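**Q** quick one: sequence plus predicted model below, questions after.
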Amino acid sequence: MNGYYARPAILDLAGDAAGRRILDVGCGAGPLLAALRGRGAIVTGIEPSAKMLDLARQRLGDGTALHQGGLGGDPLPFPDAAFDDAIACLVPSLPRGLEGTARRVAARACTRRPTHRGRQPSLGLQAG
């Protein structure tokens, strides 16, 4: 279902992703990262599950920045405002009440000033 509804909607919202630095919080096996990279984005994923990261590495290759990390408030492995856009979508493994944590993780990673293209950063969240 994600491939038919959520992913196409996010890609539509992303528009021209060429050259934009995009973080996917809870990237899973990386299908959204692959699609965004195909549109020219510079992608990074963070995911708590080692098994899902293995699948993402198989899909995206070793050259993609993929990090194992939880969404429980641990420090991120990159500086604040390191990305133009951040996405936290369809994160089904979040315990009840952590949706706000996922939103804060994505927001902190994303720059709050206009990007080099004059666009405001986007942020999407839908907990499963």
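**A** Noted; the coordinates are in hand.
**Q** drop to CA atoms for contacts and neighbour counts, all remaining ones
**A** Fine.
**Q** what does the helix or strand hosting Gln126 rub up against?
**A** Assigned by DSSP states H and E, Gln126 falls within strand 123-127. The contact list for strand 123-127 (C-alpha atoms under 8 Å, 6 or more residues apart in numbering) reads 85-92, 94, 99, 102-103, 106-107.
**Q** for the residues you listed, which one is nearest Ala9?
**A** Cys89 (10.9 Å; C-alpha to C-alpha).
**Q** that closest one: which element?
**A** strand 85-91.
**Q** need the next SSE after that strand, C-terminal direction.
**A** Heading C-terminal from strand 85-91 (DSSP H and E), you reach helix 99-109.
**Q** please enumerate the helices of this structure.
**A** Secondary structure of the chain (DSSP state H): helices at 6-14, 31-38, 50-60, 99-109.
**Q** check it against this one:
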Amino acid sequence: MNLPANLHYTKDHEWISVDGDTATIGITDHAQRELGDIVYVDIDTLDKDIAQHDVFGTVEAVKTVSDLFSPISGTVLEVNAKLADAPETVNSDPYGDGWIVKMSVKDASELADLLTAETYGELIGA
């Protein structure tokens, strides 16, 4: 199981990487394995303010649709355009080219509520 130590994680299986006042968000390796083959990523929150824990989009796999919950509060700045034509990139590279959105960081103190790689690994039994 791939759990990069430099990322923060949520109990809902999202990861977040923060660079200055911009965060990159995606779903974890564990989440993409549980979902199976991802066929569509739907993000309708571009340029919208999202509160921590609110839904910012969905990921559709062959047999299910899963909500995406924001690890932090902020504004959705960018949606990964590659996913429109190649949603399976989330399966093949969840921590790299398979990122889903970039957001502004409204309140950096919210990061303290997130899980470390070690704690997330314990949560999923990795």
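**A** Good, I have the coordinates. What you see is a predicted model; the values in this text were computed from it and never measured.
**Q** mind checking the TM-score on these two?
**A** Once superposed, chain against chain, the TM-score is 0.26 (TM-score structural alignment, normalised by the length of the second structure); 69 aligned residues with a C-alpha RMSD of 5.5 Å.
**Q** buried ones in the strand holding Gln126 of the first structure?
**A** Leu123, Gly124, Leu125, Ala127 (16 or more other C-alpha atoms under 10 Å).
**Q** next, the angle helix 99-109 makes with it.
**A** 160 degrees (axes from the mean of the first three to the mean of the last three C-alpha atoms, to 10 degrees).
**Q** for Ile10 of the first structure, state which of the buried residues of strand 123-127 of the first structure is nearest.
**A** For the buried residues of strand 123-127 of the first structure, the minimum distance to Ile10 of the first structure (C-alpha to C-alpha) is 8.0 Å, reached by Gly124.
**Q** if I look at the closest one, how far off is Gln58 of the first structure?
**A** Note on Gly124 of the first structure: its distance to Gln58 of the first structure, by C-alpha to C-alpha, to the nearest Å, is 25 Å.
**Q** what's the answer for Arg21 of the first structure, then?
**A** According to C-alpha to C-alpha, Arg21 of the first structure stands 21 Å off from Gln58 of the first structure.
**Q** try Asp12 of the first structure
**A** 25 Å.
**Q** please apply the same query to Pro8 of the first structure.
**A** Distance from Pro8 of the first structure to Gln58 of the first structure, by C-alpha to C-alpha: 22 Å.
**Q** swap in Leu32 of the first structure?
**A** For Leu32 of the first structure, the distance to Gln58 of the first structure - C-alpha to C-alpha - is 14 Å.
**Q** before we move on, what about Ala102 of the first structure?
**A** In terms of C-alpha to C-alpha, Ala102 of the first structure sits 25 Å off from Gln58 of the first structure.
**Q** turn the buried residues of strand 123-127 of the first structure into a markdown table, columns for distance to His67 of the first structure.
**A** Formatted as a markdown table, those follow (distance: C-alpha to C-alpha, whole Å):
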| residue | distance to His67 of the first structure |
| --- | --- |
| Leu123 | 19 |
| Gly124 | 20 |
| Leu125 | 19 |
| Ala127 | 20 |
